[in-house]
Each structure stands twice: as structure tokens, then as C-alpha cells.
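Novice: With the sequence up front, the predicted model follows.
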Amino acid sequence: MGIYSKLNRPIIIAEYDPQWPLLFEQERKRIEAVLGNEAIRFEHIGSTAIPGLAAKAAIDIAIGIQRLEMASKYIPKLESLGYIYEPTFEALLPERRFFWKGTPMVHTYHIHMAEVGSPLWVKPIMFRDYLRRHPDEAQRYSELKKSLAERWVNDMDAYVEGKTDFVEGVLEKAAQEAGYTGVV
């Protein structure tokens, strides 16, 4: 069993909903109200942030903080909004803190907390921005996600693994467009 098995639930891909950016903005305001000015930045990331892209209908929110050590004091504040903190994922990505909201079978929001400027902050934004600029690539990603969800409906690890090559390829292209020469 892989790291994502903790999130195993049926993988349901929904067609793009123009309400997703509005739901992000409403939730961002709720989070900002409990965190105050402690969070530096909020970004709508993931597939729900890309117009026209099919997605698991959970809104992904990146919260950028100054230092990851500060994250522990935010946990109770986010839990007060109904978020569940998942420390399990730190084994895979120790530079990120992950939270979800909803029910175990239907997540409505995910929070990805990382230091602003870190790779775990920059990469999802690069990925989002590249697909926004390249709707043809976004369409390819949409079709891949639908195909993987049909094949691996109850296996989140296999679903995530199936997207890896595509995601890494997009990140390489995004880095080239941006003029990055280092490792993405």
C-alpha cells in the first residue's frame, strides 16, 4: 500500500464547474479570517484552478508561509474550520503540510501548506499557469485523468502514479518557458 492509500475513496472526475474559482475565494476568506496575516499568500492550484479542465471536485488551496516550523500553530486554527490534518503525507513530502475538508469519501477542499519560494510552492503554480496558457495540454491532461479514474477508480496510488509522467513533462516545459535551467 502506498502513501495515498489513506485517501482511498472512489475517484470521480467531474467536468469543469465555473463555480470552483468562487468556492476557492470564499474558502480563502474563511481561512484568512482565522490565520490573520500569518499566511503570506493563497493560491488556487490543482485542476479546479484551470478553466475547462475536468477534476476531482475538491478545491486545492496552496497556503504560503514564511517558515514551515510555523505550520504547527496553524493546525488548530484550520481544524476549527473543519479541516483534518494529515501528518502521514510528511513521509512523502516533509516540506509540505496537508489538510482536507469534507467527508472521508468526498473531500471538498485540500490545503497544501509550504514555504513561499520552495519547490512545493512553486511547482503547482507553474503547472497551473502552464496549463492555463496551453488549453491543448490541459485537454490532454483532462483525458488522461478520466482514463485513469476509470481504470483505477478505487486506487488513489495508481491514479496518482499514472499522472506522474505527464505532470513532470509539463513542469519541464513550464521551466523551459520561464527560462529555468536548474532541476524542476
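Specialist: Looks like it came in fine. Numbering: from 1, shown residues only.

Novice: can we go C-alpha only for contacts and neighbour counts from here?
Specialist: Fine.

Novice: Could you measure from the closest residue to Gly46 other than its chain neighbours over to Met1?
Specialist: Excluding the flanking residues, the one nearest Gly46 by Cα to Cα, 6 or more residues apart in numbering is Asp60, at 5.6 Å. Distance of Asp60 to Met1, given as Cα to Cα, to the nearest Å: 24 Å.

Novice: Equivalent analysis for Leu171, please.
Specialist: Here Leu171 is placed at a distance of 27 Å from Met1 (Cα to Cα).

Novice: Please apply the same query to Tyr130.
Specialist: Distance from Tyr130 to Met1, by Cα to Cα: 32 Å.

Novice: picking that back up, the residue nearest to Gly46: what secondary structure?
Specialist: strand (DSSP: H, G, I helix; E, B strand; the rest coil).

Novice: ok, it - how many residues close by?
Specialist: When neighbours are counted by other Cα atoms under 10 Å, Asp60 registers 22.

Novice: Same check on Ser118?
Specialist: Around Ser118 there are 12 residues (other Cα under 10 Å).

Novice: likewise His134?
Specialist: Residues near His134, counting by other Cα under 10 Å: 11.

Novice: this is the comparison structure:
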Amino acid sequence: MAGSDLAERAPRSQGAASTGQALRWWVSVPPRSVVGFGLLAVLAATPGKGAVMSSTPDDAAPMSDEELQRITVGERTPHNAPVALVDYDPRWPELFPQHAGRVRSTLGERALQAAHVGSTPVPGPCAKPIIDMVLIVADSSAEPAYVPDLEAAGYVLRVGEPDWFAHRLFKGSDPAVNLHVFSSGAAEVDWMLRFRDWLRANDADRDRYARVERELARRVWRHVQHYAEAKTAVIQEIMDRARPPDEARSTGP
């Protein structure tokens, strides 16, 4: 199976994460997966027409083609275009159960938790028209325990990050979905749910996040990963206002 050796190349990496690590998932969607703090510089810039943006924090370069290819299963093609966002669709929360049910019926008790994350479960903001779903299994680095069954059910493994929470990303369709797989106890999942719940409950931060997304999405990016990296500063700003993890913990769909 393509990519099945990912679990053998490095040990499972999990545990407490720094704020920067915890925000990394926003760069992993689509095959993303990490995050820098260069958004203010991006907003201050006035690139010429057709300029390819590659915003990054002062102390980190954008992920190179080679770095992105190393975590990609199959060939990665540069995006070199704006990012397509659409207005909020109230059907998005209704589409999530289709994939959640499909995954649960495929994996049974191996699917410990499934949750709708990202922008599509948050009423109001624009988003890429792709459902983001997080799936928790006992050990995401143990690919033979779940990857073949997910692939048989129509989910295609596209990203493997053995050094970052043993994250795996699958692409699915009907409707389009990014399926993120993590191990039980991965700190990243708490951050994903915390950010989702905070945006659901806070109009001002929800609107600010949507404005920044629209501003950045209009620009041309070599990889969508770089667009995701450029959102790091606004995500960090919002998360700084969110409640402590223990108070904001969520396990709902």
C-alpha cells in the first residue's frame, strides 16, 4: 500500500504541544499540515498583480517543495493560484454525519471519536467547500490497523507526518472531505475543538477570522500550505483570547 512505510520511518510523536505546534493543523488542510507568525507582514504587503505569496514568520522559511513532498503520499503539484472560498453553506453541518457514519461503520470500535472541525462547522464564515473531520484511533502510527479499511471505503491517504502527532490525512469525496487521523490523547485535537467552539461562540473573532481568510485567499500562493501558514498570526491572536484548555475542552461533533 502506498505510504504504508510511514509508520516505520519514525516513532510515534505525541504529547503536550507548544502553542505553535498545536496550531499546526491549520497548515495541514489541505495536505498540511504547520504554522508561522507572518500574517501581519502579509497584510502590510502590497504585492503586484500575479505575485506568488509565501508568507512566513521571521525565523522560519515556508515549507519547500521538497519538504512538502516528503510528507505527501503520491505526487504534489504546486497550486500557484488564489484559494477558492465560498460563502457559508448551512448544509455543511448536515454533510459531516455522512462521513462520520461511513468511517464508524468501516472501523467499528477502532473509531474512538469523530468530530467536525475547521470552518465548515462554524455558522457564518466563508470557507473552502470541504468538510474537515478529525478521527481518533488508538495509535495512528499503526497504519495496518485502519488504513487499508479506510482506503477500501474510498478514502485516499495523502499525507503522513510521523514526527507530528503521527498525523495522517486522507481525502474523500461525495461530499469532499479532509479526514485527519490522530492517536488517542493527541494534544492537537483539543486545540482544533477549542478553536472551533470559540468561533461558534464569539461573533467578533469569527468575523475577524473570516475577513483575514478572504484577504489572504485572493492572493496567489505556490502551495495552499503557505496560505494556511499565513493565517497563523490571527489564529494565535484568537486562541490567546480563548479559555484555558481544561475549561474549553470539547468532545462533541
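Specialist: It's in. Computed from a prediction, not measured in an experiment: that's the story for all the values here.

Novice: returning to that earlier point: out of Leu171 and Met1 of structure 1, which sits in the busier spot?
Specialist: A count of neighbours by other Cα under 10 Å puts Leu171 above the other of Leu171 of structure 1 and Met1, at 22 against 7.

Novice: That one: which element?
Specialist: According to DSSP states H and E, Leu171 of structure 1 maps onto helix 156-178.

Novice: Met113 of structure 1 pairs with which position in structure 2?
Specialist: Structural alignment (TM-score structural alignment) places Met113 of structure 1 against Val181 in structure 2.

Novice: which residues touch its match?
Specialist: Val181 of structure 2 is in contact with 134-137, 140, 167-169, counting by Cα atoms under 8 Å, 6 or more residues apart in numbering.

Novice: So which of the residues you listed sit within strands?
Specialist: Among those, the members found in strands (DSSP state E) are 134-137, 167-169.

Novice: can you tell me which two in those residues are farthest apart?
Specialist: Greatest spatial distance among those (Cα to Cα): Val137 and Leu169, at 13.1 Å.

Novice: more neighbours, those two?
Specialist: A count of neighbours by other Cα under 10 Å puts Leu169 above the other of Val137 of structure 2 and Leu169, at 28 against 22.

Novice: Quick check: nearest residue in space to the counterpart of the more buried one in structure 1, chain neighbours excluded?
Specialist: Under the alignment (TM-score structural alignment), Leu169 of structure 2 maps onto Phe98 of structure 1. Leaving aside its chain neighbours, Phe98 of structure 1 sits nearest to His112 (5.0 Å; criterion: Cα to Cα, 6+ apart).

Novice: All the helices of structure 1, residue numbers only.
Specialist: 20-35, 71-79, 119-133, 135-151, 156-178 (DSSP state H).

Novice: Now render these as JSON lines, adding distance to Leu7 of structure 1.
Specialist: Formatted as JSON lines, the helices of structure 1 follow (distance: least, Cα to Cα, whole Å):
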{"stretch": "helix 20-35", "distance to Leu7 of structure 1": "21"}
{"stretch": "helix 71-79", "distance to Leu7 of structure 1": "18"}
{"stretch": "helix 119-133", "distance to Leu7 of structure 1": "20"}
{"stretch": "helix 135-151", "distance to Leu7 of structure 1": "14"}
{"stretch": "helix 156-178", "distance to Leu7 of structure 1": "7"}
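
Novice: which residues touch the counterpart of Asp89 of structure 2 in structure 1?
Specialist: Alignment note (TM-score structural alignment): Asp89 of structure 2 maps to Asp17 of structure 1. Residues in contact with Asp17 of structure 1, defined by Cα under 8 Å, 6+ apart, are 48, 52.

Novice: Check the spacing between Leu112 of structure 2 and Glu237 of structure 2 real quick.
Specialist: Using Cα to Cα, Leu112 of structure 2 is found at 31 Å from Glu237 of structure 2.

Novice: Please disregard the earlier target; I meant Ser141 of structure 2.
Specialist: Counting by Cα to Cα - Ser141 of structure 2 and Glu237 of structure 2 are separated by 32 Å.

Novice: Aligned counterpart of Pro124 of structure 1 in structure 2, please.
Specialist: Matched by TM-score structural alignment, Pro124 of structure 1 corresponds to Met192 in structure 2.

Novice: Against Val42 of structure 2, how distant is that match?
Specialist: Using Cα to Cα, we find Met192 of structure 2 at a distance of 24 Å from Val42 of structure 2.

Novice: Could you check which of these two is surrounded by more residues?
Specialist: More crowded of Met192 of structure 2 and Val42, by other Cα under 10 Å: Met192, with 22 against 18.

Novice: pull the longest strand from structure 1.
Specialist: Max-length strand for structure 1 by DSSP E is strand 107-115.

Novice: Also compute the angle for that strand relative to helix 71-79, please.
Specialist: Relative orientation of strand 107-115 of structure 1 versus helix 71-79 (axes from the mean of the first three to the mean of the last three Cα atoms, to 10 degrees): 160 degrees.

Novice: Give me the angle between strand 107-115 of structure 1 and helix 20-35.
Specialist: Taking the same axes, to 10 degrees, one finds that strand 107-115 of structure 1 is oriented at 60 degrees with respect to helix 20-35.

Novice: Name the residues of strand 107-115 of structure 1 that are buried.
Specialist: Within strand 107-115 of structure 1, the residues that qualify as buried are 107-115, counting by 16 or more other Cα atoms under 10 Å.
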